[in-house]
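J.: coordinates only, no sequence provided:
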């Protein structure tokens, strides 16, 4: 018997567990992971871009250059993440936060008159906000060369080019961060159990959840009972929520997308690139496919990478089954699936083009950012698998979304996370909102601890000033 069961050993479960172990230290918390270690899926350091998403360089968060709403919201929420990580991890020797968050300038580089005009307008809008007032902008090739020499060396100089830079950007090792947060929660009594594959969730007449599945190492079954369940199982989350029978996911479906990156460890290339450089997505590409040439720091070792190149599989987890996608199909989500397929033909064409692209063609995309790139220096690596959320829509049948969504059961005893970016970067504020939704009677008492961990939390999350709801 547990008070809380967390399904999935990634950044979301780790964040929620670390929060709950602070605000309610007397609760029993159990984290279940199907693999032999934590952060083996999308939270793994090479399974994501590691960008501390703060709205500084992600052009897909601001398709309208005159509307900064989304970029500002993500920027503020990432500020809460920095506060939370520092509060939990800076007490060590050496501080764990220093090993997972690396200062790395965030840049944009765009080519052609239309994109230069867009970027110029975007910067003018963002600079009105204190969050972005330090953003630099230039159309001077020599200044861009000083900011990111790989971008300009060997470039012919034909056509307009523009760039932005914000030196307060970060690179985040979400794998190391996940492990550090789990260490913080286990130090307060939480338990972690590996090799446990959750298969079914069922609500009993007593109101408790029965969590059943298979022990992958012993080949035996297991069963746990819990007052509250969080499904942070990545692409497998929808399947478990469907099996739990909660009406909140009726009609929901998922569209799997994978990715590959080119990576180099060549010392000269590593030494000459110290930024995350984002460009514009290709026509028809999903927002998560914005091309970027990034400096990554994993286990203390820097390595530039470029991508992503989209891949497709019916697996919903990197270590999943080819039958995963088909297991999510229900009578209620067939119409949303078909509607999204019909209305997103440019996306389908983009994916087909990506799947058929040769290594030579992929390398040509890198050379648009880094003209002197040597194919011998780069290796192609597989990144994580994403399950983009499809939601039913009365007018359009179904809508493909590219954000992060928390689904909570009506009685607040179960919740799950669906979708992708910028989830990991804003996990603390997402989990605070989850606490407010699922534990409204308790969260007011937790508010002082939450504000101690994240002083900027007021006004950015759903922490109530008072609530007499019967749940909690």
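T.: That came through fine. Source: prediction; values computed, not measured.
J.: rest of the way, CA atoms for contacts and neighbours
T.: OK.
J.: and residue 135, how many neighbours?
T.: Using other Cα atoms under 10 Å, residue 135 is surrounded by 19 other residues.
J.: make that residue 365, sorry
T.: Residues lying near residue 365 (other Cα under 10 Å) number 15.
J.: now swap in residue 348 and tell me
T.: Count around residue 348 with other Cα under 10 Å applied: 16.
J.: equivalent analysis for the one 3 residues further on, please.
T.: Number of residues near residue 351 (other Cα under 10 Å) recorded here: 20.
J.: residues contacting residue 249?
T.: By Cα atoms under 8 Å, 6 or more residues apart in numbering, the contact set of residue 249 is 238, 241-242, 407.
J.: please repeat the previous calculation with a cut-off of 7 Å.
T.: residue 242 (Cα atoms under 7 Å, 6 or more residues apart in numbering).
J.: adding another structure so you can compare the two:
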């Protein structure tokens, strides 16, 4: 996909999507379904869509559903496990699956194997603490209709059959337990984004790649987006409605729009690194995505995982994450991103964040000091016989942690995404990252209602043709949950 060859000095559109990731692509498809008569324009700074956070190697491809991630099932002070977040994420992923299924059935998306496939999701507990945590987590999830069917085992023979690579060379006396869900998936969000944008173009949308958004201003009853290409001023795009989904670039763009709702907000960038191997015998010895638990006192972002990945037909294993630091807000951003984002309104908030979250600061400093030996030690916790020559270090996507003031303190929004909307409901921006892509349909249906809903009275009826459970909590209707899962499994080839 290349940039539009020629553009007028100013182009007008009904809905402007800034950023070419999974969120903008999803919103664009939904909007074109609700208002097929609208002009839709997507602007992306890179030469193709889906190359930042949505790109396959810039995320774990987990298709987060709360099945294996300890992040969403924290322990309460009394030792019990809170599954509220896991159930919520699982419900949202079911909404996303319904949307993808409908688009496949309608021929809007191609063969689903090009972007999704079944991969078991597992959780592993190491040591007495980890085994007890996992046992209680499994018991709590089994009580919920959306999470039933997971298996729990401490039997070494069974674990060796499930995870031969992880059991080879492991001490037989080490306490270890695993829970296994067959409902897991591996998703190539980069490929999916490109499929969605290709469909959007077929529906008449304008896609401007190689166009960097530099400023957003209100002019009368429209928004004006200034862009540039290769450091040269480019056409201005005017739009009635705007969605900013540019990852780390969203907050600066909303600030340029003088949106009062973002006053005082700050962001702090984090890079992620992973160890990767494509050695066939290692890949064949690990046919799952396995999430561990954070060590006591460590922040949730430190949860390690060993993932089977399939990208463009090639299978690999990915282990991490290892935190690193770059002042860029995007992987292809600028080193000046962080210093330019600090101003009088958020400087104190950013400073307080470091004081209020010492565990995260300690974790980041420890990660920055970790060398190749430390990374190998962490890997051998999962793969006891790992050899350094079989694994390469790769840098994954750039994320920004949203920092917001709260009662004189600072809160780091580590998990969850936030939608900020202007008072007149003509501008919306997405802040935050995880679980992000896997909940894209739910989040973008919310944005659709805020931006497009006032201009399409029957929008919910139209969306319901794609997402039948739109107004029903699957968690409250086990029969509907079962039938929805069976249908989407069949259409998406996940059986």
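T.: Received the coordinates, thanks. The shown structure was predicted, so the numbers you read here are calculated from the model rather than taken from an experiment.
J.: which parts of the stretch 201-350 of the second structure are helices?
T.: Using DSSP state H, counting those that start in this stretch, the helices of the stretch 201-350 of the second structure run over 250-256, 280-284, 337-341, 347-356.
J.: so which of those is the most packed in?
T.: Looking across the helices of the stretch 201-350 of the second structure with neighbours counted as mean count of other Cα atoms under 10 Å, the highest average goes to helix 250-256: a mean of 21.
J.: the first structure: which residue goes with residue 26 of the second structure?
T.: Taking TM-score structural alignment, the alignment pairs residue 26 of the second structure with residue 15 from the first structure.
J.: from residue 424 of the first structure, how far out is its match?
T.: 9 Å (Cα to Cα, to the nearest Å).
J.: residue 86 of the first structure too?
T.: According to Cα to Cα, residue 86 of the first structure stands 16 Å off from residue 424 of the first structure.
J.: the more surrounded of these two?
T.: residue 424 (26 against 18).
J.: quick check: closest non-adjacent residue to the more buried one.
T.: In space, and not counting its chain neighbours, residue 424 of the first structure is closest to residue 11: 6.4 Å by Cα to Cα, 6 or more residues apart in numbering.
J.: can you check residue 207 of the second structure too?
T.: Residue nearest to residue 207 of the second structure in three dimensions, not counting chain neighbours: residue 42, with 4.8 Å by Cα to Cα, 6+ apart.
J.: now do residue 81 of the first structure
T.: Spatial nearest neighbour of residue 81 of the first structure, excluding adjacent residues (Cα to Cα, 6+ apart): residue 428 at 5.6 Å.
J.: what does residue 413 of the first structure align to in the second structure?
T.: Counting by TM-score structural alignment, the partner of residue 413 of the first structure is residue 426.
J.: I figured its match hits residue 244, correct?
T.: No - counting by Cα atoms under 7 Å, residue 426 of the second structure does not reach residue 244; the two are 11.2 Å apart.
J.: between the two, who's got more neighbours?
T.: Each of residue 426 of the second structure and residue 244 has its neighbours counted (other Cα under 10 Å); residue 244 has more, 26 against 19.
J.: that one -> the first structure?
T.: By TM-score structural alignment, residue 244 of the second structure lines up with residue 231 in the first structure.
J.: what distance do you get for its match to residue 254 of the first structure?
T.: Distance from residue 231 of the first structure to residue 254 of the first structure, by Cα to Cα: 16 Å.
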